[in-house]
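[1] quick one, structure for this:
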Amino acid sequence: MTVVLARSADLTPDVVRRVSWHGEQVVLAPDAVSSIGRRRAEFVAFVDAHRGRHLYGITTRHHHGAKQVLDADARAEYARRLPSTPASTGPGLPERVVRAVVLARLADVLNGTAAVRPETATALAAMLDGPMPHVPGRGHGEPGNVIALGHLFRARFDGTLEIGEGMALINGAPVSAAVLADAVLAGQGRITVAEDVAALAAIAVRAPGAHYDEELARVWGDEHQAATLERMRKLMAGAEGPTLPYQAPVSFRSAPRMLGWTRRALAQAADGARISLRASSNNPIFVGPGTRPPLGEVLSNGGYHDPLAAPGLDALARSWADLAQLVTAQVSRLVERPDGIVASEPEAQVSLLDMTSAGWAEEARAAAGTSLIGLGPGGQTDTGTAEVLAWRRAGDAGAALDAGLAVLAVVAAHTIGHRGEVAPPALRPLADAVLSAFPLGTGAVGFGPGLGGVARHLAERVFPGPATAPSAGPGGRPR
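    Below is the predicted model of the structure:
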């Protein structure tokens, strides 16, 4: 399949899934290419009429060079190449994320605020036909995304450009939009897995149905908590055996509310991703003569700072970490039940997995930091943005939750199985997959492989379909 882009509104999280996760190619619609050509002509006419003005990265160099207008020869030399950017080193961003960055870079092009030539625009989209360059995933202390974008575009475009195109490629916030969208896509799979495992654990602890009653949705007054309650009731329908005559531990009663909150955080992050993906983020931007007659205008601005990305990612990291604490509490309650796993074990075996879940909960807690605006090196560049760091934290917290959920799924399935019961119909595929990877009676020598098999099964639901990188990176699954 090929994605055809006609306008920036076509850049959605779903399109990111198709292009970055499933490897689909991208072409620009013919009308979009024609519009790009018209905007380029308007931009060139504006620059020709204002060659003596300080136009950032156009008639001047960037950074400290913005103070001096270039003569004709210097302007031509500067225009041909990608402006100098800092570099970093170390492991790269996953290929799926780099593909999402290329996709998001097209927003300014489709909006006409990056007045590149049609051939540059089509070459940018064509990068998605092949493997991505190495883009370091750490050491991003710049405002905006210039380090990542320099690594991404230098080999392909350096020496091929014309006036104004260099800044249109390396400035802005497409990395910020891409990592936010990537975390949202992972979160959409993760929340369903978390609800499934929480429902299986509720069956294992014999939680009363009152904890998930539809009346709670009305009195709690939140659509996202209502959605979790409804889904858990459906998942638990047809459960065998009696329920507790008294209330289940707090971690089981709190789970629907916290899962509902996570749904809300995910919805807010998804809304932010939709805005960020289609927004113009470049500095400067060009607005045409239809907006600013007679020739248009170049506007220097702070578009490179995406204010939606890091807070949205931090909220997801916090949610994954909170759920990881609930998960390890539920594991502990299940393994210590006198009529549960411990009653069927000749010595402590599966019941020891509460130590594992506690370790993953601590990893999730450590990952859930706050990503504040960074202090830049000084001068004009006096602050930095933290979206890549926030993405890594959200990914690490999510991966820790995934591992904890694998432990809880094993303990819950074994608890139900040792009672001689089977999971209700909606949860039976999950329970069967868990017991297939980690059967009842597994000896200690098989715990690692068994738990790994369960973790892989859950991860395939968080990251469905073909991955586009050898390693999926934070929160991802390796191929």
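[2] going forward, measure contacts between C-alpha atoms and count neighbours the same way
    Fine.
[3] please identify the helix or strand for residue 51.
    Taking DSSP states H and E as the definition, residue 51 sits outside all helices and strands.
[4] to compare with the earlier structure, here is another sequence to fold:
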Amino acid sequence: MSTVHIKPVPVTPEEVIAVARDHARVVIDAEAREAMAASRAIVDAIEREGRPVYGVSTGFGALANTFVEPERRAELQHALIRSHAAGVGDPMPEEVVRAMMLLRVRSLAMGRSGVRPEIAEGLAALLNADITPWVPRHGSLGASGDLAPLAHCAMVLLGEGWVREADGSRVDAGPVLERAGLRPITLSSKEGLALINGTDGMLGMLILAVADLRHLLTMADVCAALSNEAMLGSDRPFQPELHEIRPQPGQAKSAANIHKLLQDSEVMDSHRNDLAHAVQDAYSMRCAPQVAGAARDVLAYAETVADQELRSVVDNPVVLPDGRVESTGNFHGAPLGYAADFLGIAATDVGSISERRVDRLLDITRNRGLPAFLSPDPGVNSGLMIAQYTAAGIVAENRRLSAPASVDSVPTSGMQEDHVSMGWAAACKLRTIIDNLGTLLAVEMLAATQGLQLRLPLIPSPAARAATAAVGPIAGKPGPDQFLAPVIEQVKRLIESPALRHEIEEAAGPLA
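    Below is the predicted model:
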């Protein structure tokens, strides 16, 4: 999609990805502007009446009981943004920042935040001008939302703070806005608070992670099938009737994928009735759908959480249509933190079982006739020995990253914010785990396709032929040792792109 229209209704995950990754244009429709104007009118009325309302006429956090005079309330909002833009560390990727900005526009457009339409339009203008705020990695605790990251975005609206240039450098925001023909915005009461009180950063990362992991779980099934075929495994454990008796939905999908991918294979037929063949394969082969399928079920849970959050008003306080302005705890990131942690655990285990299949493929005592480390000339050559070391190191890192962040609350703000979600941290480490999973699957695909080449002249399945045809130009045939690092990187890019999956589906049929 080239344009995303913002209305006072939820956006879809596909729209978030279109803006974050494909730079789709953002247009705020009239009904969203009307909803924001109506809620702003309520805040203006409260101002005229002189009622004490958190964030409108008071300070923030532990300073919530401090009354702020009317003439200083605009100053209060600007001071809030500047003080909360306290993040440090490397900048977040462009796609994360763009997703976060779009989700803040979406939340404001729901008409419950009491801001002028100009605030949401200012964020949309930054997106449409491809201006990406420099948002440091560290600063959010995921309580009161992603305060520091969103404050760094808001700073750019004010013509302050930093922007990330296309080459990765950091520059002052003011001149960048001027070149784009954009004017800094002056905030009114409540507007600074509304710009930073949300779960938009962790939600954006979760939506992007769900999309990436959905693809990688299908590719994990592909890799499992190729490894099974290369190791002369059995396809019998993947028969549909064996999974109907354990009705776990993700398991059934993964098993169906693997079963389909193993059809029409001379390699599989070569040992189907061999009495010497193992009655049962190792768990890493036979239980592949149980592990990847369970991860699919966790993914479905995370998708539900993200969908519910996309339909949520995440701000504090919120402006209700009847004129009330009420404090809430909806900014607390626990639902997203739990989902990200759980998804990280599942993705780690999918990578772990993948590495076990690689180890089995390389071990001459367990790989059923393949040469040691898949080298036709072992001894002088080490084959894929150290590629498995790399995979083992990554598995260990993912296990460390799988320690849940969401149980690691640290009290802040003078004990006013005495339980925080760490949802931002959970989502950040989930991104690393998923990136690592791509590398693990690349090592497995490299090993499996080389193993299948060593089974020639037996012809593998159509799916395996498609995968080998794609990997072959990168890795070549098994032979003398080569510089492996660029090979693994290129196969990883192949795994992560939709093109290889499309070629495999062309050969074997659609995959779940």
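[5] tm score of chain vs chain?
    TM-score for the superposed chains, counting by TM-score structural alignment, normalised by the length of the first structure: 0.89, backed by 455 aligned residues with a CA RMSD of 2.2 Å.
[6] tally of neighbours for the equivalent of residue 363 of the first structure over in the second structure?
    Residue pairing (TM-score structural alignment): residue 363 of the first structure is matched to residue 397 of the second structure. The number of residues packed near residue 397 of the second structure is 15, by other CA atoms under 10 Å.
[7] how far out from the middle of the chain is the helix or strand hosting residue 397 of the second structure?
    Using DSSP H and E, residue 397 of the second structure sits within helix 385-401. Centroid separation for helix 385-401 of the second structure versus its chain: 21 Å, with CA atoms, centre = their mean, to the nearest Å.
[8] for it, give me every contacting residue.
    Contacts with helix 385-401 of the second structure, where a contact means CA atoms under 8 Å, 6 or more residues apart in numbering, come from 344-345, 348, 351-352, 355, 358-359, 362, 373, 429-430, 433, 436, 439-440, 443, 484.
[9] once you drop chain neighbours, what's closest to residue 62 of the first structure?
    Distance criterion CA to CA, 6 or more residues apart in numbering; nearest residue to residue 62 of the first structure, sequence neighbours excluded, is residue 56 at 6.3 Å.
[10] picking that back up, if I look at the match of residue 363 of the first structure, how far off is residue 439 of the second structure?
    Note on residue 397 of the second structure: its distance to residue 439 of the second structure, by CA to CA, to the nearest Å, is 12 Å.
[11] report the buried members of the contacts of helix 385-401 of the second structure.
    344-345, 348, 351-352, 355, 358-359, 362, 373, 429-430, 433, 436, 439-440, 443 (16 or more other CA atoms under 10 Å).
[12] and residue 327 of the second structure, what's its match in the first structure?
    Counting by TM-score structural alignment, residue 327 of the second structure corresponds to residue 300 in the first structure.
[13] against the first structure, where does stretch 466-477 of the second structure fall?
    Against the first structure, stretch 466-477 of the second structure falls on residues 429-440 (TM-score structural alignment).
[14] sorry, slip of the keys, the one I care about is stretch 299-317 of the second structure.
    Residue span in the first structure matched to stretch 299-317 of the second structure, by TM-score structural alignment: 266-284.
[15] gap between that stretch and the chain center?
    12 Å.
[16] next: stretch 283-291 of the second structure.
    25 Å.
[17] what sits up against it?
    221, 224, 227-228, 233, 237-238, 250-255, 258, 280, 349-350, 353-354, 356-357.
[18] at 7 Å what do you get?
    224, 228, 237, 251, 254, 255, 350, 353, 356, 357 (CA atoms under 7 Å, 6 or more residues apart in numbering).
[19] the first structure: which residue goes with the last one?
    When you say that, I think you mean residue 357 of the second structure. Residue 357 of the second structure maps onto residue 330 in the first structure, by TM-score structural alignment.
[20] please report how far its match lies from residue 248 of the first structure.
    Distance from residue 330 of the first structure to residue 248 of the first structure, by CA to CA: 10 Å.
[21] leaving out chain neighbours, which residue sits closest to residue 491 of the second structure?
    residue 442 (5.4 Å).
[22] confirm that neighbour sits in a helix?
    Yes: per DSSP: H, G, I helix; E, B strand; the rest coil, residue 442 of the second structure lies within a helix segment.
[23] buried set for the helix holding residue 397 of the second structure?
    385, 387, 388, 390, 391, 392, 394, 395, 398, 399, 401.
[24] which among those gets closest to residue 62 of the second structure?
    residue 401 (32.5 Å; CA to CA).
[25] centre-most residue in the first structure?
    residue 183 (1.5 Å; CA atoms, centre = their mean).
[26] list the contacts of that one.
    With CA under 7 Å, 6+ apart, residue 183 of the first structure has these contacts: residue 391.
[27] please say which position in the second structure it maps to.
    Using TM-score structural alignment, residue 183 of the first structure pairs with residue 209 in the second structure.
[28] mind listing the strands for the stretch 1-150 of the second structure?
    Secondary structure of the stretch 1-150 of the second structure, counting by DSSP state E, counting those that start in this stretch: strands at 3-6, 25-28, 88-91, 132-133, 136-138.
[29] can you give me the buried ones in the second one?
    The one in question is strand 25-28 of the second structure. Result for strand 25-28 of the second structure [16+ other CA under 10 Å]: buried residues 25, 26, 28.
[30] now do the match of stretch 299-317 of the second structure: everything it contacts.
    With CA under 7 Å, 6+ apart, stretch 266-284 of the first structure has contacts from 8-9, 11-13, 56, 104, 107-108, 111, 113, 168, 171-173, 177, 180-181, 184, 187, 298-304, 308, 312, 316.
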